[in-house]
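Chemist: show me how the following folds:
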Amino acid sequence: MRAERGPGGRTRITRLRSDGPLALRESGGAVYVVGAGAGPLGGDDLELSVEVGPGARLDIRSAAATLVLPGRAGAGASRLAVRAHVAAGGRLVVTPEPLIAAAGCDHHATAEVTLDEGAELVWREEIVLGRHGEPPGRYSGRLDVTAGATPLLRHELRIGEDATSGAVLGDARAAGTLLITGADAEPYAEEGLAVLPLAGPGVLVTAMAADAVRLRERLTAGRRRVTP
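Modeler: Prediction:
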């Protein structure tokens, strides 16, 4: 997808193309990722390219939670790679609904975001460890953000089938992060929540919780501590 600043400062979606189990639809000033089929399934290899032009604003959401499932025997892992570039003065907001790592899945998600001078980014990720009453599958997610030529964030989360053991996430069934660039906050921590200022400037909010509802509440509480 590509967003460009049009006449009068209004953002226009000038390119929107998709195929496979995830479809892209423009609605209400945002682009929604919509499930067009089951998945991602084991063996799926998906890529998403995002371009935000100078001064443009792009909001990416999802219509519902994403359920990651195992594929047929021997299909291997599923993969989703996102590459995004935000030009000078542009703003990208990515706030999808949670990803659910169903039992037996093996999913690898990577995102590489480059920000030009004056560009802004809000990026939220929420992971739920399995459906109700089942153990989680395997999940690994990595977010790399570079501002100009300077690394702003290198963040990775790996969850295995033993994620709910006391040595990993305890009794938490959901984990998430919220990155806000061009912002600041005082360092803060409480049970299940941490607010970490970056050198960029920027702020990374991390949270764990027993379920997706409580996770969202904690991420929202962390965001209230962030100042523009």
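
Chemist: CA only for contacts and neighbour counts going forward, please
Modeler: OK.

Chemist: name the helices or strands packed onto the helix or strand encompassing residue 33?
Modeler: Following DSSP states H and E, one finds residue 33 within strand 30-35. Contacting strand 30-35 under the criterion 3 or more Cα pairs under 8 Å, 6 or more residues apart in numbering; DSSP states H and E are the following elements: strand 22-27, strand 57-62.

Chemist: now the second one, please; I'll put the structures next to each other:
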Amino acid sequence: MHATARIRAREDGRGGTSLPVLESDGPLALRRTRGDQGEARVMLVGAMSGPLGGDRFAVEASVERGARLRLGSAAATIALPGQLKDEARYDVRIDVADGGELHWLPEPLISAKGSDLHVTTRVDLAPGARLVLREEQVLGRAGEEPGRLRSRLVVRVGGRVTLDQELACGPGAPGGWDGPAVLAGRRAVGQLVVVRPEFAERPVSARVLADSATLVPLAGPAALVTAVAKDGLRLRRVLDEALNFLA
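Modeler: Coordinates of the predicted model:
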């Protein structure tokens, strides 16, 4: 199955944010919820199981000048094996104009045994844009070995690459992914990217935030928190604390 959901946020001239494009597709259903303080809020609701083997899903979000959008999901996304043995793909493409702001805060992605998923998130920000982006990946359900998961996150600010990183886990991944230099036996991994114009003049300081989480400044007005944890609940707690620290 191929499906693409599209969102466009625009400042409405009255201090709020309108959504001239809110386009669901197949299993990717978008629902606007109540926002506040000029912010539009949208939830991504999975109308079917997946992605399954061979599926091609995409979410495209565009935030125009002065608009504010908070985008989340109603439940975890579970990558499952399908009748086709091909890999599934899930692509997220984000563009934020100068003066725009986006919070991309989905629920975790769970890699179930036998699945094969490639996730790519690409973010293009104007120099004066703001971003809060959280990614959480859980390797296997309770008591289950993970499927194959490859994820790539690319963030550009003003056309320049601020972050470009890739992680591969599960069967067929390069050796050592579960070793002490990477996950060290933990089954949940996540990251938090915060981009704010003021970080260009006052960058954050690198530090350890928890036993298994670090905060580092990135090139440009950005900061990255990387964390691993025993499970998704502990991972969310660490990332929430990191976001409160950066607030």
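
Chemist: re the thing from before, distance between the strand holding residue 33 of the first structure and the chain's centre?
Modeler: Distance of strand 30-35 of the first structure from the chain centroid (Cα atoms, centre = their mean, to the nearest Å) equals 13 Å.

Chemist: buried residues in whichever helix or strand comes after it, which are they?
Modeler: Counting by DSSP H and E, the element after strand 30-35 of the first structure in chain order, helix or strand, is strand 45-52. Under the neighbour-count criterion of 16 or more other Cα atoms under 10 Å, strand 45-52 of the first structure has 46, 50-52 buried.

Chemist: cool, stretch 76-94 of the first structure as well?
Modeler: For stretch 76-94 of the first structure, by 16+ other Cα under 10 Å, it's 76-81, 84-94.

Chemist: follow-up on the earlier one: tell me what angle the strand holding residue 33 of the first structure forms with strand 57-62.
Modeler: When axes from the mean of the first three to the mean of the last three Cα atoms, to 10 degrees is applied, the directions of strand 30-35 of the first structure and strand 57-62 differ by 20 degrees.

Chemist: next, the angle strand 22-27 makes with strand 30-35 of the first structure.
Modeler: In terms of direction (the same axes, to 10 degrees), strand 30-35 of the first structure departs from strand 22-27 by 150 degrees.

Chemist: list of residues touching strand 30-35 of the first structure?
Modeler: 21-26, 58-64, 66 (Cα atoms under 8 Å, 6 or more residues apart in numbering).

Chemist: recalculate using a threshold of 10 Å.
Modeler: Identification of contacts with strand 30-35 of the first structure by Cα atoms under 10 Å, 6 or more residues apart in numbering yields 1, 13, 16, 18, 20-26, 57-67, 93-97.

Chemist: give me the buried entries from those.
Modeler: 1, 13, 21-25, 57-62, 65-67, 93-97.

Chemist: can you map out the helices along the second structure?
Modeler: For the second structure, the helices defined by DSSP state H cover 232-246.

Chemist: pick out the residue closest to the middle of it.
Modeler: Relative to the mean C-alpha position of the second structure, the nearest C-alpha, by Cα atoms, centre = their mean, is the one of residue 135, at 3.8 Å.

Chemist: aligned partner of that one in the first structure?
Modeler: Under the alignment (TM-score structural alignment), residue 135 of the second structure pairs with residue 125 of the first structure.

Chemist: got it, and residue 24 of the second structure?
Modeler: Residue pairing (TM-score structural alignment): residue 24 of the second structure is matched to residue 18 of the first structure.

Chemist: make sure that match is actually in contact with residue 48.
Modeler: Yes - Residue 18 of the first structure lies in contact with residue 48 (Cα atoms under 10 Å); the separation is 8.6 Å.

Chemist: common neighbours of the two, please.
Modeler: residue 1.

Chemist: mind checking what residue 195 of the first structure lines up with in the second structure?
Modeler: Using TM-score structural alignment, residue 195 of the first structure pairs with residue 215 in the second structure.

Chemist: count of neighbours near its match?
Modeler: 22 (other Cα atoms under 10 Å).

Chemist: what residues are up against the closest residue to it other than its chain neighbours?
Modeler: Spatial nearest neighbour of residue 215 of the second structure, chain neighbours left out: residue 225 (4.5 Å); criterion: Cα to Cα, 6 or more residues apart in numbering. By Cα under 10 Å, 6+ apart, the contact set of residue 225 of the second structure is 134, 190-194, 206-209, 213-217, 238-239, 242-243.

Chemist: ok, 6 Å please
Modeler: Listed by Cα atoms under 6 Å, 6 or more residues apart in numbering, the contact set of residue 225 of the second structure reads 191-192, 214-215.

Chemist: go on, residue 61 of the first structure?
Modeler: So residue 61 of the first structure contacts 32, 95-96 (Cα under 6 Å, 6+ apart).

Chemist: hang on, residue 92 of the first structure packs against residue 60?
Modeler: No - at 7.8 Å, residue 92 of the first structure and residue 60 do not qualify as touching, with contact defined as Cα atoms under 6 Å.

Chemist: residue 94 of the second structure maps to what in the first structure?
Modeler: Checking TM-score structural alignment: residue 94 of the second structure goes with residue 84.

Chemist: doesn't residue 50 make contact with that match?
Modeler: Yes - counting by Cα under 6 Å, residue 84 of the first structure does reach residue 50; the two are 4.5 Å apart.

Chemist: any common contacting residues for the two?
Modeler: What both residue 84 of the first structure and residue 50 touch, as defined by Cα under 6 Å, 6+ apart, is an empty set.

Chemist: verify the stated contact: residue 125 of the second structure with residue 159.
Modeler: No - counting by Cα under 6 Å, residue 125 of the second structure does not reach residue 159; the two are 7.7 Å apart.

Chemist: more neighbours, the two?
Modeler: Ranked by neighbour count (other Cα under 10 Å), residue 125 of the second structure and residue 159 place residue 125 first, with 25 against 11.

Chemist: aligned partner of that one in the first structure?
Modeler: So, by TM-score structural alignment, residue 125 of the second structure is matched to residue 115.

Chemist: contacts only, for that match.
Modeler: Taking Cα under 6 Å, 6+ apart as the test, what residue 115 of the first structure contacts is 86, 147-148.
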